[in-house]
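Here you go, sequence then predicted model.
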Amino acid sequence: MRVTDSENPENPDGPGGARLLTPADVRRLADRFGVRPTKTLGQNFVIDGGTVRRIVRVSGVGADDTVLEVGPGLGSLTLALLPHVAGVTAVEVDPVLAEALPGTVAEHAPDLADRLRVVAADAMRITEVPGPEPTALVANLPYNVAVPVVLHLLERLPSLRRGLVMVQAEVADRLAAAPGGRTYGVPSAKAAWYADVRRAGAVGRNVFWPAPNVDSGLVSLERREAPVADVDRREVFAVIDAAFAQRRKTLRAALSSWAGSPKRAEEALRAAGVDPTARGEALGIEEFARIAEHAPPKEA
């Protein structure tokens, strides 16, 4: 009988010679580098091999993909990704962790070390990355910056065609929400500008060290074309921000500042085929784009 990599006791953690981090490995590495997880950076390190395998599987990445990983931490997900993809570009804001990651990969996956690139930087300041253009975003994102990081990278890196991110469960719900419910809001609408977004599973607390006080969720993103080709994204996002700044108000009232007056807001809404008495939570990204397309001219 043929033995697969996952069944081989000499290589229990996947093809290509990668040995995943155990909970003991994570704590040992943290001690070695003097790392203590901080709330400021939103650090919760994954200690469960099954979880990182699952993320790689659900992400759908393959041999032709260059993966952008944000916040690799001690390398749990990095090691799970490397055997399956052409390369991983890991963006890490913590200089200690950024410096340590190549050594960890060399220790646990020596045959795959040349597939890793580490960028010591804040993901919110990234406008391009060295090496091949990334095709997929796969990351365990810090809870406190998850939404802005996702939106920023989708905007700045058009080569990203898909993604799978692990975020706080509440954030996952907001990103993937459809129009019409309480959860739907600014993150949902803006993410929909770039991608088809859906929930891709739940993750418990005990797969992290330290365990957070909230559950997590997986969010899948598939890049799509802008819903209206000739409208400025910034104008669409301005409409979204205005619509949800006062979400209990009708769009005629909520968009009055954006348009210049309630009357001008109503004119833009009617031109876009949107009921002025509707509220922002009822609109999809296509409607927001049409409103922006019919924005009243700026007054001199």
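Cool, got the structure. Just so we're clear, the structure is a prediction, and the values are computed from it rather than from any experiment. Residues are numbered from 1 along each chain as shown.

From now on I want contacts and neighbour counts done on CA atoms only, so please keep to that.
OK.

how long is stretch 66-81 from one end to the other?
10 Å (CA to CA, to the nearest Å).

in it, what counts as buried?
By neighbour count, and taking 16 or more other CA atoms under 10 Å as the criterion, the buried residues in stretch 66-81 are 66-81.

that's a strand at Thr277, yeah?
No. Per DSSP: H, G, I helix; E, B strand; the rest coil, Thr277 lies outside any strand segment and is coil.

my read: it touches Ala254, true?
No. The criterion here is CA atoms under 8 Å, and Thr277 misses it with Ala254 at 10.1 Å.

Look at the two and report which has more neighbours.
Ala254 (24 against 13; other CA atoms under 10 Å).

ok now do the more buried one, which residues does it touch?
Ala242, Ala243, Phe244, Ala245, Gln246, Arg247 (CA atoms under 8 Å, 6 or more residues apart in numbering).

what ranges do the strands span in the stretch 1-150 of the chain?
45-46, 66-70, 87-92, 116-120, 136-140 (DSSP state E, counting those that start in this stretch).

about what we covered before: mind putting the contacts of Ala254 in CSV, neighbour count included?
Supplementary listing: those in CSV, determined by neighbours: other CA atoms under 10 Å:
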residue, neighbour count
Ala242, 20
Ala243, 27
Phe244, 19
Ala245, 15
Gln246, 15
Arg247, 15
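
also this one, for the comparison:
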Amino acid sequence: MSDPTVPPPVTDGRSRLLGPVEVRELAAELGIRPTKRLGQNFVHDPNTVRRIVKAAELHPDDVVLEVGPGLGSLTLALLPAVAGVHAVEIDPVLAARLPRTVAERAPELADRLVVTTADALRVRAADLPGPPPTAIVANLPYNVGVPVVLHLLAELPGIRRGLVMVQAEVAERLAADPGNKTYGVPSAKLAWFAAARRAGSVPRAVFWPVPNVDSGLLAFDRRDAPPGDRVAVFAVIDAAFAQRRKALRSALSGWAGGPAAAEVALRAAGIEPLERAERLDIAAFARLAAARVPAAT
């Protein structure tokens, strides 16, 4: 990967990007049939990947972490815009082919790419050689989109912003504010790390194979977490939403050690005991975690 401080400007060029014919040819060469297990739906529309790169608002000195690059459609669009792309691919066949695809279609950008064969849910900062990532841009597998985003934000503090493509309803939940009917565990936990917003929709027709669900873009910007221990805060979020229809005094009974103890913690955190989980922002959950009285031993 080249020095991220002085990346030379490169225009993307229309010939370097993958279209429907190139995607199918690459898949046939590799003997790949996209699998639901790995959430493989390959983007084959150059205009879509250009749009994603533009919406990501990347800087020339950014190092992008791309999860699940697949055949390289998005990778080829990212490389001209940033100092480097670190692609994490779980499929060893795809991971092995990606550097050659870049070398064939954009040889002047090949030194900006690093590929790691790994599961993004288990990857650690130490697994990623070179400059640390500053942004995430990815077409995430539908079945692991939320845990991947949360894991990477926790593991890689240098990531300042991101744009990910996920199932449309997942994007809606992740971007939801307190009080919204779709606000829940994913949105509350993401709010610990970042401010999120919807950034558009993606039509099904740009994928091969065509998925049976709609896709959406989610953008986020890192912000300072509230005071407190993340593990403890996430535990109270899980407990509160496990029985989201109940008032918090009841919903948090098991977490606190009984309804009375839950009420004490809630009042200490400045929260009405009859409030419901979907009304609390991440700062309130942090105050609540801090107010819990440990059970006597």
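Perfect, thanks for sending it. No experiment lies behind these values; they were computed from the predicted model shown.

what's the TM-score here?
With the length set by TM-score structural alignment, normalised by the length of structure 2, the two chains reach a TM-score of 0.94; 286 aligned residues with a CA RMSD of 1.1 Å.

Check the buried residues of stretch 66-81 of structure 1 and tell me the two furthest apart.
Thr66 and Leu74 (19.7 Å; CA to CA).

Could you measure from the residue nearest the centre of structure 1 over to Asp65 of structure 1?
For structure 1, the residue nearest the mean C-alpha position is Val150 (3.9 Å; CA atoms, centre = their mean). Look at Val150 of structure 1 and Asp65 of structure 1: by CA to CA, they are 18 Å apart.

Can you tell me how far the corresponding residue of structure 1 for Pro107 of structure 2 is from Ala24 of structure 1?
Residue pairing (TM-score structural alignment): Pro107 of structure 2 is matched to Pro110 of structure 1. Distance from Pro110 of structure 1 to Ala24 of structure 1, counting by CA to CA: 20 Å.

With neighbour numbers in mind, choose between these two.
More crowded of Pro110 of structure 1 and Ala24, by other CA under 10 Å: Pro110, with 16 against 10.

separation between the match of Pro107 of structure 2 and Arg19 of structure 1?
Counting by CA to CA, the gap from Pro110 of structure 1 to Arg19 of structure 1 is 10 Å.

Check Thr78 of structure 1 too.
11 Å.

again, but for Arg28 of structure 1
On the measure of CA to CA, Arg28 of structure 1 and Arg19 of structure 1 end up 15 Å apart.

and those two? which has more neighbours close in?
Arg19 (21 against 12).

which residues in the stretch 151-297 of structure 2 form strands?
Under DSSP E, counting those that start in this stretch, the stretch 151-297 of structure 2 gives strands at 161-167, 194-202, 207-208, 215-222.

still on that earlier bit, any idea which of the contacts of Ala254 of structure 1 is closest to Val46 of structure 1?
When these are compared against Val46 of structure 1 (criterion: CA to CA), the nearest one is Phe244, at 34.4 Å.

That closest one corresponds to which position in structure 2?
That one, Phe244 of structure 1, aligns with Phe241 by TM-score structural alignment.

give me the number of residues near the closest residue to His151 of structure 2 other than its chain neighbours?
Once flanking residues are discounted, His151 of structure 2 sits nearest to Leu121: 6.4 Å by CA to CA, 6 or more residues apart in numbering. When neighbours are defined as other CA under 10 Å, Leu121 of structure 2 has 16 of them.

Hmm, Ala154 and Leu121 of structure 2 touching each other?
No. Applying CA under 8 Å, one finds Leu121 of structure 2 not in contact with Ala154, separated by 11.2 Å.

residues near Leu58 of structure 2, how many?
Per other CA under 10 Å, the neighbour tally for Leu58 of structure 2 reads 21.

same question, Gly103 of structure 1
Count around Gly103 of structure 1 with other CA under 10 Å applied: 12.

Compute the distance between it and Pro37 of structure 1, please.
Taking CA to CA, one finds Gly103 of structure 1 at 20 Å from Pro37 of structure 1.

for Ala123 of structure 1, same thing?
18 Å.

Between those two, tell me which one has more neighbours.
Ala123 (21 against 15).

would you list every one of the helices in the stretch 51-200 of structure 2?
Taking DSSP state H, counting those that start in this stretch as the test, the helices found in the stretch 51-200 of structure 2 are 73-78, 92-105, 145-155, 168-175, 185-193.
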